[in-house]
Every structure is written in C-alpha cells, then in structure tokens.
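**Student:** okay, sequence plus prediction incoming.
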Amino acid sequence: MSVASLKSGLDTLDVGAVYSSGTIGHDSPTTAAAPNIPQFSFDFDKLRHDMDVLQEKFDAFIADGRKRILEDRIVFEKEITDAKEQEQQISNQIEYYREKEAELAQESAREQQELQETESSISEFTRKKQDLIVLRDAVVAQIRETQLVVDKKLAARSQDRAKFLAQSSLNAPELAFWEKNLGLRIEGFDDDQLKIVFTLISESAWNREYYVVMDLSDPDYQIIRCDPQLDKNVVEGTVTRLNESRDFGRFLKDIRNAFKASGL
C-alpha cells in the first residue's frame, strides 16, 4: 500500500471518528443506534505530519537511489566503453604483432636462405681456392723446371760464345785475308745475329753481295735468312757440319762455294 493510499484512509477514518464522537448531528440515528462504541482520542495531525515526513524521506531515498543508480549506470557504461576501447586496442595490438610475427618469419626465412647461399658460395670459393693453389704449385714447379732449362741453355750459350770468341780471335788473320782477297764481310745484324756478306762471286758483277743471316741465340747455329735463296738441303748440310765441328772457317768456305755453285 502506498503512502498516498494510507493518507486517504486516515482522512476517511478521521471523518468517521468525528461523526462517531457526536460532535456533529447529536440527533443522528447513528448515535442512537450505537451507544456502546468506545470513544478514543487520536492525534491525526501528528500522524499526518509523520506520514509527510516519512513520504519526504521515502521520496528522498528513492531519488537518492535513482541518482546512485544513474551514476552507477553512467560509471558502468563508461567502464564498458573503456573496456571496449581497451579490447579494440588489444585486438589492434594483437593484429599488429601477428603481422610483425609474419614479417619476422619471412625475414628469418630470407636470412636463412641467404645464409645457405653464402655458405654454398664460401664452399665454392674454398674449392676454387684449393684448385688455384694446386694450379699455382704446378705452375711454380713448371717455372722452376723451365728456369733450370733456361739456366742450362744460358750457361751453354755463354760457353759457346766464349768458344766462338776464342775461335774468332784465332781466325782473325785468316778472316782479314778473306775480307781483303775474297770479299768477305761480317756484320752485327741484330741481337745475337750475324750477317755474313760475300762479294767477288759473280764474274759478271764482282760487287754483287751474297749474304746469310745467322742466329746465335741457341747453342746450335741457325741460318734464318739467305739471299739469294740457296737449296734447303745445302744450307742444312753446312749448318749441321758447323754445329758438329764448330769449325767456322770451313763453314764460310762451304757457304761461299754454295753461292758460287748456285750460278745465281
């Protein structure tokens, strides 16, 4: 029952009490019909005042409760909003870290592949290095062998040069005779080469020059040029006899006779 209904009942009770107390209508049939109803005194003003105070407190309690509920609802809704925002932020962070995890996984796979390629390249370069070391050692050994051969040839060449100079000094008087009477002239043609020139061979042209160019760079002599051109077998025969005997004077005679016999 509400406070307002209670107040209405009290107001009704108050009126009945007035009638029953006989203060209004002393000749009423009601008074005569109910002579034994007990009479009582009741402070309805105080009760009404207390009810008004109670109503005010109750209304204040209800208003305060509504206010607290509204404030709690506002706080709750704010907490829900904050929680949703935090949830969204956490979801965004989770998505971000998932993307980062995927990127790191790709980067790790790429680095692993690069590492494998680098290791493969290092292995290939190591193998090539070993091959080059072996090749270098073989080339160095070959160079040493070649150097030994060259040193031997240089030593032999020095000996031949010394023999040639010694023979030249012995043949100097005869060579001077040949140059004067037989038209023989020996010239330096190039490094380690001699040009041997003959004249007084052709009766129709005593001043015509016949010559051969000899290579002295090897232990064995070689004729590298001949003018006019002599028969190859004749030239090879004279050079072979020279290399076997080392008789340079006989060689000069053989070459002069070969030019003269050629009829050129």
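**Tutor:** Now that the structure is in, tell me what you want to look at.
**Student:** please make it C-alpha for all contacts and neighbour counts, starting now.
**Tutor:** Will do.
**Student:** within the helices and strands, which one has residue 54?
**Tutor:** Per DSSP states H and E, residue 54 falls inside helix 44-181.
**Student:** just checking, what packs against that helix?
**Tutor:** If contacts are counted by 3 or more CA pairs under 8 Å, 6 or more residues apart in numbering; DSSP states H and E, helix 44-181 sits against helix 3-20, strand 184-190.
**Student:** and the angle from the helix or strand following the last one to helix 44-181?
**Tutor:** Following strand 184-190 in sequence order, the next helix or strand is strand 193-198 (DSSP H and E). Between the axes of strand 193-198 and helix 44-181, defined by axes from the mean of the first three to the mean of the last three CA atoms, to 10 degrees, the angle is 30 degrees.
**Student:** give me the contacts around strand 193-198.
**Tutor:** 182-189, 209-217, 256 (CA atoms under 8 Å, 6 or more residues apart in numbering).
**Student:** buried residues of that strand, list them for me.
**Tutor:** 193-198 (16 or more other CA atoms under 10 Å).
**Student:** can I get those residues in CSV with distance to residue 32?
**Tutor:** What follows is the buried residues of strand 193-198, written out as CSV (distance: CA to CA, whole Å):
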residue, distance to residue 32
193, 185
194, 188
195, 190
196, 194
197, 196
198, 199
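**Student:** adding another structure so you can compare the two:
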Amino acid sequence: MASMFEPSMSSSLSRQLPMSATAPSMADSLPSINFGFDELRDRMAKFSARFDTFIEQGRKRVLEERNQFRMSIAELQEDQRMKKKDMEILQLRTNAHQQTIAKEAAEKREMQAAIASLTEQRNKNMASRDELKKQIETTQKEIDARLAAQRAHAQHIEAQARFNGPELDFWISNLCLTIEGAGKTDRLKFVYTHIDERDWEREAWFELSTSSRDYDVRHCRPKLEREKVERVLERVNESRELVTLLKGMRELFVEAVKQ
C-alpha cells in the first residue's frame, strides 16, 4: 500500500512555507492513492444484486414451501375427513352387522324352540301312533274273534235249523205257536194262542233279539217278570236249544194269565 498520509505534517509545512501562485502545489507532489472505490462500488452492486437475488429466491422458496405446507395440511385435513367419514360408515356397518347378528341369534333361538316343540309333538304323535297301532291290533283281534264266533254260531244255527226243522214244526203245532217278523232284521216275534182256558183265541207274544250270540227277549205281552224271563234265557243260552225258550215262555204266559 502507498505511504500513509499524515495530516499533521502537511499542516505544519503549509504554515511554514508561503504559498506562491507560480510554485507547484504540495498536493501535486504527493503520491496518488487509489482506494478502489469504483471496484468496491461495483462489487457492492454485484453483492447487492446477488443478495437481492438470494432474498428473492429465498422468499419464493419460502412461499412455495408455505404453499406446499398448506396444500399438505389441506390434503391431511381432507384425508382426515375422509378417514373420519370412512370410520363413521364402518361404525354404521358394524352396528348394522351387530343388529343383524342379534336378529339372527333371536331367529335361531326361535327356530330352536320351534324345532324342540315340533320334536316333542312328533314324539307324542309317534307314541300316540304306537298306542293306536296297539289298540287297532287289539281291536282287530277282537273283531276276528267275534267274526269267528259269529261264523261258528251261524254254522251251529244252520246245523241246528236243519236238525230242528221237523222238530220246530212239531212244537209250533203242539204249542199253538206262529212265528212272525218284528219289523227288524235281527228280531223275530213268537205269538201263542190257547193259553187262556177262558179265551182260547187270546194271544200272548214276545220278541226275540238275535243280534248277538246270546238270545234276548226285548218285548212281551202280557208283561212278565224280568227275573223269570232271565232264568229262561239263561237255560236257553247254556243249552243253545230254541225249544227250551219256546216252552219256557209259554209256561210263563200260561202262569201270567191265570193270575
């Protein structure tokens, strides 16, 4: 660097030496000092331009980053809103699913109760069916036994009728007896005459029921004591001989008209 300028020395020299209009100036004899202001100014201008550019770029970057941050925040908020909406939808679906499960559980319990009731009813029906089968079998056996007894009785009656035909004609003649229908297929009416010595034309009759294996007297005129009729029927049902009934009933009628 050039020699240092000392103001105090120059001042003293100026005071000591008179100034002359023709004499060269002291300043002209001083060495020239270049401080580089233009270069400094140019450098400062370039620095200012670079600094302004840096500031502008920083400002733009800050604005971009802020805008990007705001966009990110908005996206996050939108994403959060969508997530919240999805959670609400999921909660609604969960509630609906839970309600469906509860409804299905209730329906399942109802179906199980219905199945249990139907099963119980089926078991009862099966038990009733088995009982009815047993009753049907028992009834069928009874029917078969009765049919067999009726067939045997019919055969016996047929055989007895063939055997007793002439004998029955004999007793009809000797007992003054006629046989008539009683208005029903299972009844016969037996009419007696000559039972009253005071009136030989007086009639006495009874109706015989043949609907069952045992004989039974339903109606008679004149009226007889039931106990006496029962004793006659008992002898007839034991012997299975119709003539016993005819003779016994005539004797009861003769006894009744004498009283």
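**Tutor:** Cool, got the structure. Just so it is clear, the model here is predicted, and its values are computed rather than measured.
**Student:** just put the helices and strands packed on helix 44-181 of the first structure in a markdown table and tack on distance to residue 225 of the first structure and mean neighbour count.
**Tutor:** Below are those laid out as a markdown table (distance: least, CA to CA, whole Å; neighbours: other CA atoms under 10 Å):
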| stretch | distance to residue 225 of the first structure | mean neighbour count |
| --- | --- | --- |
| helix 3-20 | 152 | 13 |
| strand 184-190 | 11 | 14 |
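**Student:** which of the ones you listed sits closest to residue 104 of the first structure?
**Tutor:** The closest of these to residue 104 of the first structure is helix 3-20. By CA to CA, the value is 72.9 Å.
**Student:** so how far is the closest one off the chain centroid?
**Tutor:** 104 Å (CA atoms, centre = their mean, to the nearest Å).
**Student:** can you give me the stretch of the second structure that it aligns onto?
**Tutor:** Under TM-score structural alignment, helix 3-20 of the first structure has no counterpart anywhere in the second structure.
**Student:** pull out the buried positions in the next helix or strand after that helix.
**Tutor:** Next along the chain after helix 3-20 of the first structure, taking DSSP H and E as the criterion, comes helix 29-33. Using 16+ other CA under 10 Å as the test for burial, helix 29-33 of the first structure gives residue 31.
**Student:** pick out the residue closest to the middle of the second structure.
**Tutor:** residue 111 (3.7 Å; CA atoms, centre = their mean).
**Student:** quick one: the helices and strands packed on helix 44-181 of the first structure as TSV, columns for distance to residue 85 of the first structure too.
**Tutor:** Listed next are those as TSV, based on distance: least, CA to CA, whole Å:
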stretch	distance to residue 85 of the first structure
helix 3-20	46
strand 184-190	101
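**Student:** tell me which of those sits nearest to residue 161 of the first structure.
**Tutor:** Each of those has some distance to residue 161 of the first structure by CA to CA; the shortest is strand 184-190, at 14.4 Å.
**Student:** mean deviation, the closest one versus the second structure?
**Tutor:** Its matched residues in the second structure lie on average 2.9 Å from strand 184-190 of the first structure after superposition (mean CA distance after the TM-score superposition for the first structure).
**Student:** measure how that strand sits relative to strand 193-198, angle-wise.
**Tutor:** Using the same axes, to 10 degrees: strand 184-190 of the first structure against strand 193-198 is 160 degrees.
**Student:** which strands or helices does strand 184-190 of the first structure pack on?
**Tutor:** When contacts are defined as 3+ CA pairs under 8 Å, 6+ apart, strand 184-190 of the first structure packs onto helix 44-181, strand 193-198.
**Student:** which of those is buried the deepest?
**Tutor:** strand 193-198 (a mean of 20; mean count of other CA atoms under 10 Å).
**Student:** buried set for the next helix or strand after it?
**Tutor:** Next helix or strand after strand 193-198 of the first structure toward the C-terminus (DSSP H and E): strand 210-215. Counting neighbours by 16+ other CA under 10 Å, one finds that the buried residues in strand 210-215 of the first structure are 210-215.
**Student:** strand 210-215 of the first structure vs the second structure, mean deviation?
**Tutor:** Looks like 1.4 Å for strand 210-215 of the first structure (mean CA distance after the TM-score superposition for the first structure).
**Student:** find the pair from the buried residues of strand 193-198 of the first structure with maximum spatial separation.
**Tutor:** 193 and 198 (16.5 Å).
**Student:** for the alignment partner in the second structure of residue 186 of the first structure, list the residues it contacts.
**Tutor:** Superposed on the second structure with TM-score structural alignment, residue 186 of the first structure falls opposite residue 180. Going by CA under 8 Å, 6+ apart, residue 180 of the second structure touches 188-191.
**Student:** need the three-state assignment for residue 37 of the first structure.
**Tutor:** coil (DSSP: H, G, I helix; E, B strand; the rest coil).
**Student:** hmm, back to that, out of the helices and strands packed on helix 44-181 of the first structure, nearest to residue 138 of the first structure?
**Tutor:** strand 184-190 (35.8 Å).
**Student:** angle of that closest one against strand 210-215?
**Tutor:** 40 degrees.
**Student:** can you give me how far strand 184-190 of the first structure is from the chain middle?
**Tutor:** Its chain's average C-alpha position is 66 Å from that of strand 184-190 of the first structure, according to CA atoms, centre = their mean.
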